[in-house]
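Student: Based on what follows, work out the 3D shape:
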Amino acid sequence: MIHLAGPHIVAAFLVGLGVMGVTVRRNAVLLLIGVELILSGSLILLVASGAASTSRWEASSILPLFVITIAAAEVVVALAIILTAFRHRGSIDLDEPLPADDSSDGRGAM
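Tutor: Predicted coordinates:
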């Protein structure tokens, strides 16, 4: 049986750092890193609660694997979207306005 104060402090620090990164940063990659820090904090809580429980419930060992898998899939999809946005906009800054269209009639490219 482990004492849960340490993992709770580390998880709270990671989640707080991730929330700060999501709210303060305007770069898409740094925003993604903030989301991953939040997921890492929740993963620490899942693993610590599974290790601290007296019963060996199977979900306490399987659930972190699902979180890791979902986080990996999220990173792949988000980086693909960020790369596509960078190719179209030339920047991954989220506050930068979209570039003006080159068409003169205002309808956009067809």
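
Student: Every contact and neighbour count from this point should use C-alpha atoms.
Tutor: OK.

Student: And the helices in the chain?
Tutor: 5-24, 28-52, 59-89 (DSSP state H).

Student: Please convert these to CSV, extending it with mean neighbour count and distance to Asp95.
Tutor: Below are these laid out as CSV (neighbours: other CA atoms under 10 Å; distance: least, CA to CA, whole Å):
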stretch, mean neighbour count, distance to Asp95
helix 5-24, 17, 12
helix 28-52, 19, 10
helix 59-89, 14, 12
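
Student: this one next, for a side-by-side:
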Amino acid sequence: MIYIQNYLIIGALLFSIGLAVAVTKRNAILVLMGIELMLNAVNINLIAFSQYDPNRLQGQMFALFVMVIAAAEITVALAIILKIYDYFKNIDLESTSELKK
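Tutor: The predicted structure follows:
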């Protein structure tokens, strides 16, 4: 039998990796990938904790809600990154810190 501690350890490792990627990388695509890793770690924890819910629906529904929000977030973020690439010709976050008209 797999205990909840295993899921929490995997969630913590994924969140730590995602946070490290989001903080250390300068590429906008890699930062988005780090944020997605963090959201997936949260989903693993939500599903793991929903096993202790009597009807086991609240954690799973909240995880589904997080997935829908993450999909919308990545769509908008990729559209913004494409516009930034059209303007600056790169997606380095350091060089795009000055947005001018």
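
Student: Of the helices of the first structure, which is nearest Asp101 of the first structure?
Tutor: helix 59-89 (11.1 Å; CA to CA).

Student: Disregarding residues adjacent in the polypeptide, which is nearest to Ser40 of the first structure?
Tutor: Sequence neighbours aside, Leu14 is the residue nearest to Ser40 of the first structure in space, at 7.1 Å (criterion: CA to CA, 6 or more residues apart in numbering).

Student: need the contact list for the one you found.
Tutor: By CA atoms under 8 Å, 6 or more residues apart in numbering, the residues touching Leu14 of the first structure are 37-38, 40-41.

Student: so who does Gly34 of the first structure touch?
Tutor: Gly34 of the first structure sits in contact with 17-22, where contact means CA under 8 Å, 6+ apart.

Student: Of these, which ones are shared with the second structure?
Tutor: For the contacts of Gly34 of the first structure, the aligned pairs still in contact in the second structure (both residues aligned by TM-score structural alignment, their matches' CA atoms under 8 Å) are 17-22.

Student: Widest-spaced pair of these?
Tutor: Leu17 and Val22 (8.7 Å).

Student: quick one: contacts of stretch 81-92 of the second structure?
Tutor: 26-29, 96.

Student: Contacts only, for the spatially most central residue of the first structure.
Tutor: Nearest residue to the geometric centre of the first structure (CA atoms, centre = their mean): Val35, 2.4 Å. Going by CA under 8 Å, 6+ apart, Val35 of the first structure touches 18-19, 22.
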